[in-house]
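Enquirer: Please work out how this folds:
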Amino acid sequence: MSYGPLAVIRRVADADPVTHTPQLPVRGDRHVAPAEPGPRIHRAWWVAAVAFVALVGAAAFRAAPSVLIDPLHAEFGWSRGLISAAVSVNLVLYGLTAPFAAALMERFGMRRVVASALLLVASGSGLTVFMNAGWQLVLCWGVLVGLGTGSMALSFVATVVNRWFLARRGLVTGVLTAGSAAGQLVFLPLVAWLAERYDWRTATLSVTCAALAVVPLVLWLLRDRPQDVGTIRYGAGPEEALEPGPAAPAGGGAAGRAIGALRSAARTKVFWLLAGTFAICGASTNGLIGTHFVPAAHDHGMPVTAAAGLLAVIGVFDLVGTVASGWFTDRYDSRRLLAVYYALRGVSLLFLPLLLAGSVHPPMLFFIVFYGLDWVATVPPTVALCREHFGQDGAIVFGWVLASHQMGAGVVAFLTGLIRDVTGSYDTAWYTSGALCAVAALMALIIRRRPERQTPGTG
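Expert: Okay, here's the model as predicted:
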């Protein structure tokens, strides 16, 4: 029996309207036997679920720095500036690795890159238990873990969304981004409890185990492209069933493609505005609150476990806020969303110095909830703008934008530790970051509107 183009279209039209899973012939020759009926749940959702777990596993070690600053200072006598420098290296490498990791995923596949990255994170965290000098902290905590987590940065999110989803992109971006950020913060109470109940070495080894536990799941379930398992992107119509779909770019190395995408994007005003706003985003989240909130609260007499618990609450509300941001991104102007997010974040940071105290009180809880809703809500609209303005290179360009995010985070992580050593207070850092967020809000509004003509299925 022949299965020509009309037969294929009929089979797609008869697909389950909820799962969007068409019953297609095997891709390639249109006159082969039809594929077996697809699963009830589209394979894209399984890929997204595995990506979510991998991102949470990678976030485990990134939760450690803020609760280990004081234990490392107490045991080795290292200054907060030195420890913050290791965190800074971690954050910067996390960002610089992202665009090359996105290109490596295009060339070698997500599964290989993500599994290798998890092993690198586990190695870096495990080796810290043997360190006895500051440079070893920078090597393990900064370089190895920075490279590993950078290979599973938010550019991994953009790659999964671009390859596997045509519909619900904003929502999926929000969920995966929230998993990464919330996973980082939700691990904090456990890491803090282990460090206080036992020691910091036990805490870091627990993170090593968490990263290793995710590797088999990635190798088992993560797949690179829909055509690898005989399906199409979630939400795609009959026209994509008749096409080969987005394919891996031919020729050239991963580094060459990453640099080429940067050269092309750097000629546009949009890229620099996105990079600038995201640098401020990193400065006001990972670099400031993520690294220094716990020691700052401890300076005011709050127990480390209580401060870590507040960061975990930020992670919970971040999950809500970022998923909601993804939903909004599917429906509203991404530029205006960014402006609102940055403005609200800046206002909240200006009030933080007035709220820090030796115990948890209602105004502080209000700040935690408010700030948590905004923690990485900026990611879905930023990913959407990269995809809309840079098309097929959107994930790699977002990797470079993420690099600026981490550079901002790294610089502020170091400078804030230095400010604390010199002035004995974190207040200057809070006020400066609040003002920078106001600048980011204005920059977001300057970004030109999305292109009116958008090729179906681009990105």
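
Enquirer: only C-alpha atoms for contact and neighbour calcs from this point on.
Expert: Fine.

Enquirer: What are the contacting residues of the helix or strand harbouring Ser433?
Expert: Using DSSP states H and E, Ser433 sits within helix 427-446. The contact list for helix 427-446 (Cα atoms under 8 Å, 6 or more residues apart in numbering) reads 273-274, 276-277, 280-281, 283-284, 288, 335-336, 338-343, 345-350, 352-353, 416, 419.

Enquirer: burial count for Phe293?
Expert: Applying other Cα atoms under 10 Å, we find 21 residues neighbouring Phe293.

Enquirer: Here is the second sequence; please produce its structure so I can put it next to the first one:
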Amino acid sequence: MAAAIGFSFTSVITAATGLFIEPISREFGWSRALVSSGVSITAILTFLGSPLFGTFIDKWGTRRMAIPGLALMALVIASLSLLTGSTWQWFAVWTVYGLAALATKSTVWTAAVNSTFTAGRGLGLGLVLSGSALAQAVTPPLADFLIKSFGWRNAFVWLGLGWGTIAILLCLAWLRDGYDIIRRAREAAGANGSAAPLMDVPGLTVAQAWRDPDLWRIAISTFIIMTATIALVVHQIPILVEVGVDRTTAAAYAGLAGLVGIVGKLVTGALLDRYSARWVGGLTILATSTTYVLLLWPGAPTLAIVAAMMINGYAGGTKLQLVGYLTAAYTGMRKFGTIFGAMASLIAAGSGLGPVLGGWIHDRWGTYEPLLWGAFGLTLVSSLLLFGLRAYPVWSKPEGAAAPA
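Expert: This next block holds a predicted model:
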């Protein structure tokens, strides 16, 4: 629960950005690409810093990263209420937010689960990463209510300090992981000063991971699907308004999609514990492509629009769960933090490119149709890459060598 709520807070600003685009653009005269750039600035810093912060996880564990990061993130979100219209101030605030995000991104929460669970790892990841679906469900209608009731400035304060405080308190009380278990065992054995890594278990080295073709497939697939889906998440409110849905109803649809996303993560987690992730992941991501087809339907009926949001919420929300599970399955836990830190860089690159690309497309053509067509093609490619993965290695030998499953 602590990790799920902590991860939900890291997804709040992404889920809320679409609702802040219009009031901020109207007040300061900014383009949609500029207002969307905050998420992209965060993504750039995450792309650059994730490998380094991944090594910190291997060295210190997740608790010592997550709690300070959540505190800084809460303060920065609240500080967005002080915007004056200066683009330099906008860039500076988001730069600090990006530093906080490095300590609270998916690498931290997936490492907490993967270091603790084995047989139930898929469902464990599903439960924790449902936090992002929770944020997607609650944030749009909540942010819409706060903006209408208190203005966009106070809405940032409520989202930052309110949600952030809950996440911090839960993590202080309950966030523990496999790194903590190993650390306490060493201290009890009088090996507090041991130079051995915390996760001294079988798995690939960083050099071996760089040469693994399956990891390259996972990495490329992840970058592609993040570019497509985060563009839709950030711009979903304007996209729905463009196809004829009023703003309040659009926020309700986005929230409903988030609730369906929770179901998707739990079902996918249970399937990952029973069936090959290449089939579970490939089919799940393939289903996401129908979202864009339905949104491109001229004069689409309400049922089609609702179906599009439900499918996207169910399938698209599992992408972090899939990459976390697949990375641990194909690399082992020996250097998981460092290796998944590199994966997180690609997640950040796609997350940063998607929103700005979506804003630029709308500014350039005055419509989101080119974005939806491009996202449809990218989703198909992403699913095909996962279908081509080989069988899992077996991480049972003490030397960390892998045998074919």
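
Enquirer: that older thread, read off where the helix holding Ser433 of the first structure ends up in the second structure.
Expert: Mapped onto the second structure using TM-score structural alignment, helix 427-446 of the first structure spans residues 369-388.

Enquirer: So which residues of the stretch 151-300 of the first structure form helices?
Expert: Ranges of helices within the stretch 151-300 of the first structure are 154-164, 169-197, 200-221, 238-241, 254-265, 269-284, 291-299, based on DSSP state H, counting those that start in this stretch.

Enquirer: how about CSV for those helices, with distance to Ile396 of the first structure added?
Expert: Below are these laid out as CSV (distance: least, Cα to Cα, whole Å):
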stretch, distance to Ile396 of the first structure
helix 154-164, 7
helix 169-197, 15
helix 200-221, 22
helix 238-241, 23
helix 254-265, 6
helix 269-284, 12
helix 291-299, 27
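
Enquirer: Which one, of these, ends up nearest to Thr329 of the first structure?
Expert: Among those, the nearest to Thr329 of the first structure by Cα to Cα is helix 169-197 (5.5 Å).

Enquirer: so who does the residue in the second structure that Thr416 of the first structure lines up against touch?
Expert: Aligning on TM-score structural alignment places Thr416 of the first structure opposite Gly358 in the second structure. Residues near Gly358 of the second structure by Cα under 8 Å, 6+ apart: Ala33, Ala231, Leu232, His235, Tyr368, Leu371.

Enquirer: could you redo the last one with a cut-off of 7 Å?
Expert: Contacts for Gly358 of the second structure (Cα atoms under 7 Å, 6 or more residues apart in numbering) come out as Ala231, Leu371.

Enquirer: Can you point out the helix or strand that includes it?
Expert: Gly358 of the second structure is located in helix 336-365, with elements delineated by DSSP H and E.

Enquirer: List the buried residues in that helix.
Expert: Within helix 336-365 of the second structure, the residues scored as buried using 16 or more other Cα atoms under 10 Å are 336-362.

Enquirer: Likewise for stretch 27-38 of the second structure?
Expert: Neighbour-count burial for stretch 27-38 of the second structure flags Ser31, Arg32, Ala33, Leu34, Val35, Ser36, Ser37, Gly38 (criterion: 16+ other Cα under 10 Å).

Enquirer: Among these, which lie within strands?
Expert: Of the buried residues of stretch 27-38 of the second structure, none are assigned to strands by DSSP state E.

Enquirer: which ones among the residues you listed are found in helices?
Expert: Taking DSSP state H, the ones among the buried residues of stretch 27-38 of the second structure that sit in helices are Arg32, Ala33, Leu34, Val35, Ser36, Ser37, Gly38.

Enquirer: Redo those as TSV? Include distance to Arg121 of the second structure.
Expert: Output for these, formatted as TSV (distance: Cα to Cα, whole Å):
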residue	distance to Arg121 of the second structure
Arg32	40
Ala33	38
Leu34	39
Val35	38
Ser36	34
Ser37	35
Gly38	33
